[in-house]
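[1] Using only what follows, build the 3D model:
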Amino acid sequence: MFSSQRISLRKVDRTDAEKYHIWRNDMEVMSYTNLSLDQYTIEDTQHFVESVLMDASSSKSYMIVDNEENLSIGITSLIHIDGKNRNAECIIDIGEKQYWGNGYGKEALSLLLDFAFNELNLHRISLNVFSFNKRAIHVYQSLGFIQEGTSRQALFRNGQWHDIIQMGILQAEWSNN
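    Take a look at the predicted model:
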């Protein structure tokens, strides 16, 4: 659907449930993005993929695919899409850890933001990020996201309290990026 030299984004389908299930139950992967860190059965994941990632009218979810290897390496979504107010929230998980720190997340979000602002004509995209996820914060800032707020000590992880940072970017800010 959308592609760059290294990656493509394609719609999530039922066959992605097994791969997503592996990522969803990998505590190292989820510790950076998931509040609850629950363990899920394959049935739970299949239901989630079908009812939330594929069929929800207020979200659009895409697998991030390494073009060279033809390997799904993560997932990115626009969620809580509000057509009236032209805004949405974005999320991203790079599930294949060997791809961490190599710019794939930034590349995927660039494709997603292009789609959100240029095709869907959204006005604003927001996200939440855990304060200890410094790599992600750096990527978001480099894409033009601005910190808009902080939920202080809203996450207890590894014996410590952490903030959840709210960030946002406007269509006009992305156009100037």
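[2] CA atoms for contacts and neighbours, from now on please.
    Fine.
[3] what about the helices in this protein?
    For the chain, the helices defined by DSSP state H cover 17-24, 27-30, 42-48, 104-114, 134-143, 171-175.
[4] Throw the ones you listed into CSV and include distance to residue 92, thanks.
    Compiled in CSV, the helices of the chain are given as follows (distance: least, Cα to Cα, whole Å):
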stretch, distance to residue 92
helix 17-24, 12
helix 27-30, 11
helix 42-48, 16
helix 104-114, 7
helix 134-143, 10
helix 171-175, 18
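[5] For residue 162, which of those helices is the nearest?
    Counting by Cα to Cα, residue 162 lies closest to helix 134-143 out of those; the figure is 12.3 Å.
[6] For that closest one, give me every contacting residue.
    Applying Cα atoms under 8 Å, 6 or more residues apart in numbering, the contact partners of helix 134-143 are 101, 106, 110, 129, 131, 174, 177.
[7] now it against helix 104-114, angle please.
    Per axes from the mean of the first three to the mean of the last three Cα atoms, to 10 degrees, the angle that helix 134-143 makes with helix 104-114 is 40 degrees.
[8] which of the contacts of helix 134-143 are buried?
    106, 129, 131, 174 (16 or more other Cα atoms under 10 Å).
[9] Considering these, which is situated nearest to residue 69?
    residue 106 (18.7 Å).
[10] in this protein, which residue is closest to the centre?
    Centroid-nearest residue in the chain, with Cα atoms, centre = their mean: residue 92, separated by 1.6 Å.
[11] now, the most widely separated pair of the contacts of helix 134-143?
    Farthest apart among these by Cα to Cα are 131 and 177. That separation is 24.2 Å.
[12] where do the strands sit along this structure?
    For the chain, the strands defined by DSSP state E cover 2-3, 7-11, 60-66, 71-82, 87-94, 124-130, 146-157, 160-170.
[13] Please generate a structure for the following sequence too, so the two can be compared:
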Amino acid sequence: MRINENTLLEGHKVALVPYNENHVTRYHEWMKSPELQQLTASEPLTLEQEYDMQRSWRDDHDKCTFIILDKQRWADPRVQEEQCMVGDVNIFLTDPLEPSLAELEIMIAEPDYQGKGFGKEATRMMMCYGITKLHIRKFQAKIGLDNEVSIAMFKKLGFQEVSVCKVFKEVTLEMMVDESIQAELLDDSGYVMDMDYRQARAADATKRHGANAP
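    The predicted structure is shown next:
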């Protein structure tokens, strides 16, 4: 989705940036993991297919994707952006007849960052982005039954279990965004900064040049 191709969102722990070509190699290495393939219901792809997927996520009108960065590491001019990647968060517009409905996915791929609040903050930031920029009024999350950590996180965020599919071994959780929930989400995420990613990268390149100068 082109709407977020120049968007940078900064929270307390994470920064969300558009999924670009420079992220693909690291992402491809993540998705070689059988565990991540199972948790995300994904098939292994070749590197070329992964680049095709990145272009699809950028261009398709029904997908919105951010790469999750460790904000603290990313602030260090000596560290490349790809080295700060910890996961991704996605919105899929699954029903053309109901454009305010979105399926939400979150993946913290780096084990050292799991269970430390990175996924929760990224999810809340993405929900606020979906509400304000995409006019989402209903979120769904479809999670494997054995992914108890993700199920618990979404329930803590206020999602309600609506169905269980034993065939696909997944549970569907939903949240309707009424005025009170919208106000609460936006208030809780009032600290998030929405910036121009191009300007941030230009400033970052300047910092790196200065850090590497003799």
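[14] Could you get me the TM-score between them?
    Remark: TM-score between the superposed chains equals 0.86 [TM-score structural alignment, normalised by the length of the first structure]; 166 aligned residues with a Cα RMSD of 1.7 Å.
[15] hmm, back to that, among the helices of the first structure, which comes closest to residue 62 of the first structure?
    Short answer: helix 104-114, nearest of those by Cα to Cα, at 8.9 Å.
[16] What is the closest one packed up against?
    If you count contacts as 3 or more Cα pairs under 8 Å, 6 or more residues apart in numbering; DSSP states H and E, helix 104-114 of the first structure packs onto strand 7-11, strand 71-82, strand 87-94, helix 134-143.
[17] number of nearby residues for residue 24 of the first structure?
    Residue 24 of the first structure: 23 surrounding residues under other Cα atoms under 10 Å.
[18] Show me what it aligns to in the second structure.
    Correspondence of residue 24 of the first structure to the second structure, assessed by TM-score structural alignment: residue 31.
[19] do the same with residue 114 of the first structure
    Residue 114 of the first structure maps onto residue 128 in the second structure, by TM-score structural alignment.
[20] Including distance to residue 20 of the first structure, could the helices and strands packed on helix 104-114 of the first structure go into JSON lines?
    JSON lines is the format used below for these (distance: least, Cα to Cα, whole Å):
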{"stretch": "strand 7-11", "distance to residue 20 of the first structure": "13"}
{"stretch": "strand 71-82", "distance to residue 20 of the first structure": "8"}
{"stretch": "strand 87-94", "distance to residue 20 of the first structure": "10"}
{"stretch": "helix 134-143", "distance to residue 20 of the first structure": "20"}
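[21] nearest to residue 122 of the first structure, of those?
    The nearest among those, by Cα to Cα, is strand 87-94 at 5.5 Å.
[22] In the second structure, which residue range corresponds to the closest one?
    Aligning strand 87-94 of the first structure against the second structure (TM-score structural alignment) gives residues 101-108.
[23] so how far does that stretch sit from its counterpart in the first structure?
    With mean Cα distance after the TM-score superposition for the first structure, stretch 101-108 of the second structure departs from the first structure by a mean of 1.0 Å once superposed.
[24] what does that stretch rub up against?
    The contact list for stretch 101-108 of the second structure (Cα under 8 Å, 6+ apart) reads 40, 86-95, 114, 118-119, 122-123, 136-142.
[25] how about a cut-off of 7 Å?
    Residues from elsewhere that reach stretch 101-108 of the second structure (Cα atoms under 7 Å, 6 or more residues apart in numbering): 86-95, 114, 119, 123, 136-141.
[26] Out of the buried ones among the contacts of helix 134-143 of the first structure, which comes closest to residue 8 of the first structure?
    For these, the nearest to residue 8 of the first structure is residue 106 (12.7 Å; Cα to Cα).
[27] What separation is there between that closest one and residue 54 of the first structure?
    Residue 106 of the first structure sits at a distance of 23 Å from residue 54 of the first structure (criterion: Cα to Cα, to the nearest Å).
[28] again with residue 175 of the first structure
    29 Å.
[29] between the two, who's got more neighbours?
    More crowded of residue 175 of the first structure and residue 54, by other Cα under 10 Å: residue 54, with 18 against 10.
[30] Identify the residue of the second structure aligned to the more buried one.
    Under the alignment (TM-score structural alignment), residue 54 of the first structure maps onto residue 58 of the second structure.
[31] hang on, the earlier thing: which ones are touching the match of residue 24 of the first structure?
    Residue 31 of the second structure touches 37, 44, counting by Cα under 7 Å, 6+ apart.
[32] now with 10 Å?
    37, 38, 40, 42, 43, 44, 45, 50, 109 (Cα atoms under 10 Å, 6 or more residues apart in numbering).
[33] Could you measure from the second one over to residue 143 of the second structure?
    Relative to residue 143 of the second structure, residue 38 of the second structure is positioned 11 Å away (criterion: Cα to Cα).
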